[in-house]
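Chemist: Quick one, fold the following:
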Amino acid sequence: MKLSDLITPVALIDVKRMQQNIDRMQSQTNRLGVAFRPHVKTSKCVEVTQAQVQAGARGITVSTLKEAEQFFDAGVHDILYAVGIAGNKLPQAAALLSKGCDLKILTDSVPSAQAIVDFANAKGLVFKVLIEIDTDDHRSGIKPDAASLLNVAKVLADGGMAIHGVMTHAGSSYDLNTPESLANMAEQERSGCVHAAERLRAAGFACPVVSVGSTPTALAARSLDGVTEVRAGVYVFFDLVMHNVGVCDIEDIALSVLTTVIGHQEEKGWAIVDAGWMAMSRDRGTQKQTTDYGYGQVCDESGNALKGYVISGANQEHGIISRAGEPDLDIVKRFPVGTQLRVLPNHACATGAQFPEYQALAATGAVTTWSRFYGW
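Modeler: Below is the predicted model of the structure:
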């Protein structure tokens, strides 16, 4: 297929850009001397993940057990489910273990750890468990110095579980936008997680894995002493939020939505396209950043950004393209009905989730369909 053959809107992957992003992250983690375990929740796509593995990734990270099932069926065995486990999901996790999946699960509390132990002991299983560490007050996890860290470890160890290690995610790095602040956050993430591991080891618990990561901190880290693996996800496509954070150029963004101009409001300087929030998602992550891209940055059909033109408004199936500042009263001539455009997303994970498949655009111009996973 060619782009002109596609019924818009579609999620479009620029394969050349994607591969450059994969190579960049793999080179960074190789330089820092750590294993790289990509977070595949961004793409939820076998072909994308295969490219990451071929570049040198060791195992994957998932955000749902459905992803774990799908990727295991596709031949990936080393999987970290990086969301705190709830008791009702343990049978699903156990089923993966029984099939031979090398699944690791996550906890950050005594009740959760006890639920893991009780279920596993009743079933005659041993789970590999990582303890989540909170290094930035962003979300979940145990503070590196908290007494509960050792309490959780004791419950797991006394219950016969394998304490596989500790992991953290510096999600607050998304709020930063300078090289120095990102490097400082990367060091905060590293040192906090390493400290938690050292406390566990000093108390007599095994802690072979020290896992850290977010796309900004992975790219900004200057040293990862004491860390064994890095996780990052959105880097594979990048997006406008990451551009505002400062870790990629507009030209690095590999995911876009191909859309078609379907009408105009000439006196307002609007072009109407068939990509509304059902295609772009409602994520307005750039709204609180230095540059607000509305629902997405508009590009020409070849992927070249058209400065100042964004999707400034969106309904379910309609997007409004306008120019920042003075309205473009030549909008009808600039973007005639039928014009195909690409729109770069605020948040690649959210935009990708709107589509059941991607259209992978090769450098030759050929387009191939790649399926995408859904569900929990």
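Chemist: For the rest of this, base every contact and every neighbour count on C-alpha atoms.
Modeler: OK.
Chemist: what helix or strand does Phe205 sit in?
Modeler: In this structure, Phe205 is located outside every helix and strand according to DSSP states H and E.
Chemist: Next one: it from Ile85, what distance?
Modeler: Noted for Phe205: a distance of 21 Å to Ile85, by C-alpha to C-alpha, to the nearest Å.
Chemist: Give me the distance between the strand or helix carrying Tyr358 and the centre of its chain.
Modeler: The secondary structure element spanning Tyr358 is strand 357-361 (assigned by DSSP H and E). The chain centroid and the centroid of strand 357-361 are separated by 18 Å, computed with C-alpha atoms, centre = their mean, to the nearest Å.
Chemist: another one to check against the first:
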Amino acid sequence: MAHNVARLRARLSRFDVTLRPHLKTGKSVDVARAVMASPAGPATVSTLKEAARFAEAGVRDIIYAVGITPDKLGRVLDLRSGGVDLAVVLDTVEQAEAVAAASREAGVRIPALIEIDCDGHRSGILPTDVEKLTAIGQILATDAELRGVLTHAGGSYAARGVAALVACAEEERRAVVDAATILRTADLACPVVSVGSTPTAHYAADLTGVTEVRAGVFVFFDLVMAGIGVCEVDDIALSVMATVIGFQREKGWILTDAGWMAMSRDRGTAKQAVDQGYGVVCDLAGRPYLNLIVADANQEHGIIAVRPGSGGVLPDLAIGDRVRILPNHACSTGA
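Modeler: Below is the predicted model:
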């Protein structure tokens, strides 16, 4: 883990940006303190429960990076009243109006970032939508606080090869910089220009105009990241320890007590060149067995088998033996 953190810090040191790590991956105060620039942050979270937990541990600079809804604004105000600079994210006029109304009622300005759609992956405003960007910006600037713009290059998870990853990073950068320019042209302040994904953080060639980089899975890495080419399998710093509980020898199965409740149901590698099932099986020292994967999973049972077509053989394991399983997606397994 320490190597992974140092690697990204070293890479970003060549740019004039701040690393704002996403704490949803580790969900741990100790891990958070290892990745943040200081015990006070900055940090990113995916739930208000995470925000509250890390606030209790002294984190004071937090972005709640999931679209805000009116029913959550009371909790946001509570956290802010406790000394946490908690900012929210939105991409609609309706959300902006709700944030503005809550700010007026409370007599404090809630900071918000406008989410930008850089690659069609999920939510956000297109960086060319001048009308919507300025409408939201004006609402926030009047009664709340326009903190800036933010995007996530989720499409980078489908990229293959260095050139494609570099292109994703530039597409991500260009989108938020263009959006920030639109806001500033309309005389709206845009101090924060935030990008974020582990693949683009490791392959960005230019971050001109960007103020901060958000990334989360880099701290542990996982099989999806290895499949993209962002890391090696040996870099993966998170595993699930499982115990052998049975066999179906005629089927070539070893059964363990780590099913999808332990591993998660994320099958992110299924669309990659090498399908790793529900995870790669290793010995207790973390050394992968050759072509051995969790081929299938039930709620509490994992089915270990040799990768189809590999010609591999099952290891000689006994009831009670333990193995480590590397996950497809560290964030969901860690949760």
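Chemist: tm score of chain vs chain?
Modeler: Here the TM-score for the pair of chains, by TM-score structural alignment, normalised by the length of structure 2, is 0.96; 334 aligned residues with a C-alpha RMSD of 1.6 Å.
Chemist: quick one: buried residues of stretch 286-296 of structure 1?
Modeler: Of all the residues in stretch 286-296 of structure 1, those buried under the rule 16 or more other C-alpha atoms under 10 Å are Thr286, Gln289, Asp292, Tyr293, Gly294, Tyr295, Gly296.
Chemist: Whichever helix or strand comes after the strand holding Tyr358 of structure 1 maps to which residues in structure 2?
Modeler: Reading on from strand 357-361 of structure 1 to the C-terminus, the next helix or strand found by DSSP H and E is strand 367-371. Counterpart in structure 2 of strand 367-371 of structure 1, with TM-score structural alignment as the criterion, is absent.
Chemist: can you check stretch 79-98 of structure 1 too?
Modeler: For stretch 79-98 of structure 1, the aligned range in structure 2 is residues 62-81, judged by TM-score structural alignment.
Chemist: swap in stretch 255-265 of structure 1?
Modeler: Correspondence between stretch 255-265 of structure 1 and structure 2 is established over residues 238-248, with TM-score structural alignment as the criterion.
Chemist: Out of the buried residues of stretch 286-296 of structure 1, flag the one nearest to Glu47 of structure 1.
Modeler: Ranking the buried residues of stretch 286-296 of structure 1 by separation from Glu47 of structure 1, with C-alpha to C-alpha as the measure, puts Gly296 on top at 25.2 Å.
Chemist: In contact with the equivalent of that closest one over in structure 2, which residues?
Modeler: For Gly296 of structure 1, the aligned position in structure 2 is Gly279, judged by TM-score structural alignment. The neighbourhood of Gly279 of structure 2, defined by C-alpha atoms under 8 Å, 6 or more residues apart in numbering, consists of Leu223, Met263, Ile293, Val294, Ala295, Ile325, Leu326, Pro327, Asn328.
Chemist: With Ser371 of structure 1 instead?
Modeler: Residues near Ser371 of structure 1 by C-alpha under 8 Å, 6+ apart: Cys45, Val46, Pro356, Glu357, Tyr358.
Chemist: host element of the residue nearest to Val62 of structure 1 when sequence neighbours are not counted?
Modeler: Taking C-alpha to C-alpha, 6 or more residues apart in numbering, and ignoring the residues beside it in sequence, Val62 of structure 1 has Tyr81 as its nearest neighbour in space, at 5.1 Å. Here Tyr81 of structure 1, judged by DSSP H and E, is contained in strand 78-84.
Chemist: before we move on, what about Val343 of structure 1?
Modeler: Following DSSP H and E, one finds Val343 of structure 1 within strand 340-344.
Chemist: ditto for Ser181 of structure 1
Modeler: Take DSSP H and E as the rule and Ser181 of structure 1 turns out to sit in helix 179-202.
Chemist: Give me the mean distance between that helix and structure 2.
Modeler: After superposition onto structure 2, helix 179-202 of structure 1 sits on average 0.6 Å from its aligned residues (mean C-alpha distance after the TM-score superposition for structure 1).
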